[in-house]
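Enquirer: sequence? don't have it. structure:
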């Protein structure tokens, strides 16, 4: 019984540190900017830049454009970019778990 209780407590503690996509969106974007690039062209720039930082970063086409994210087991999603069509270019929103992820935001700025 003690082992089961200890396992439940440990799992709860680990889950408390997880960040979901909706958690990131609630905190607001760390970067929001327009780009003259199409969402596809912007994603083609940002995906390799983020993969240079962490190879687990991925890019997915969505109904609004592209979503790029880094998903880490036991942490959840600490970084995400949403790239949507705006006029002939893109609207870029980058969400980060906390202020220590400046390298992700800088990579996104370089692709604008």
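Expert: That came through, no problem. Keep in mind that what you see is a predicted model, and the values were worked out from it rather than measured.
Enquirer: drop to CA atoms for contacts and neighbour counts, all remaining ones
Expert: Fine.
Enquirer: Where do the strands of this structure begin and end?
Expert: In the chain, the strands defined using DSSP state E lie at 31-35, 57-61, 65-72, 76-86, 89-96.
Enquirer: Next up, a structure to set beside the first:
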């Protein structure tokens, strides 16, 4: 049963774009002691084995990190990282945010990279 729910979720999320993902409520929102580029590099390093190459682009006062899906190159998650006086404000949006059996590697990387 879990496998079929997972496959259905992957099939439905295959067409998500960055703007679609950003319209969902953030699954995580927090402040990090790291500057935006430091935090983005940490996330990219942590997800390199499970997600491959992440896309980074300038966004507002920081950087946006676009995480590809495990089975496709379509976006699965978006980190919006904005500079603050004492580090970064981070919002994580995930395409499968309402599916309880989604991969946990993105949130694990987000948590692991919070502290300086």
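Expert: Ah, there it is. Just so we're clear, the structure is a prediction, and the values are computed from it rather than from any experiment.
Enquirer: rewinding a little: for residue 106 of the first structure, find the nearest of the strands of the first structure.
Expert: With C-alpha to C-alpha, the closest approach to residue 106 of the first structure among the strands of the first structure belongs to strand 31-35: 9.4 Å.
Enquirer: got the buried residues for that closest one?
Expert: Across strand 31-35 of the first structure, burial judged by 16 or more other C-alpha atoms under 10 Å covers 31, 32, 34, 35.
Enquirer: re earlier: which one of the strands of the first structure lies closest to residue 112 of the first structure?
Expert: Per C-alpha to C-alpha, nearest to residue 112 of the first structure of the strands of the first structure: strand 31-35, 5.1 Å.
Enquirer: what range in the second structure does that closest one sit on?
Expert: Aligned using TM-score structural alignment, strand 31-35 of the first structure spans residues 28-32 in the second structure.
Enquirer: After superposing, tell me the mean distance of the matching stretch to the first structure.
Expert: Compared with the first structure after fitting, stretch 28-32 of the second structure has a mean deviation of 0.6 Å; criterion: mean C-alpha distance after the TM-score superposition for the first structure.
Enquirer: Mind checking which residue lies nearest the centre of the first structure?
Expert: Taking C-alpha atoms, centre = their mean, the centroid of the first structure lies closest to residue 80, which sits 1.3 Å from it.
Enquirer: mind checking what it lines up with in the second structure?
Expert: Under the alignment (TM-score structural alignment), residue 80 of the first structure pairs with residue 78 in the second structure.
Enquirer: Quick check: closest non-adjacent residue to its match.
Expert: residue 66 (4.7 Å; C-alpha to C-alpha, 6 or more residues apart in numbering).
Enquirer: In contact with the equivalent of the one you found over in the first structure, which residues?
Expert: Matched to the first structure by TM-score structural alignment, residue 66 of the second structure sits across from residue 69. When contacts are counted by C-alpha atoms under 8 Å, 6 or more residues apart in numbering, residue 69 of the first structure touches 57, 58, 59, 77, 79, 80, 81.
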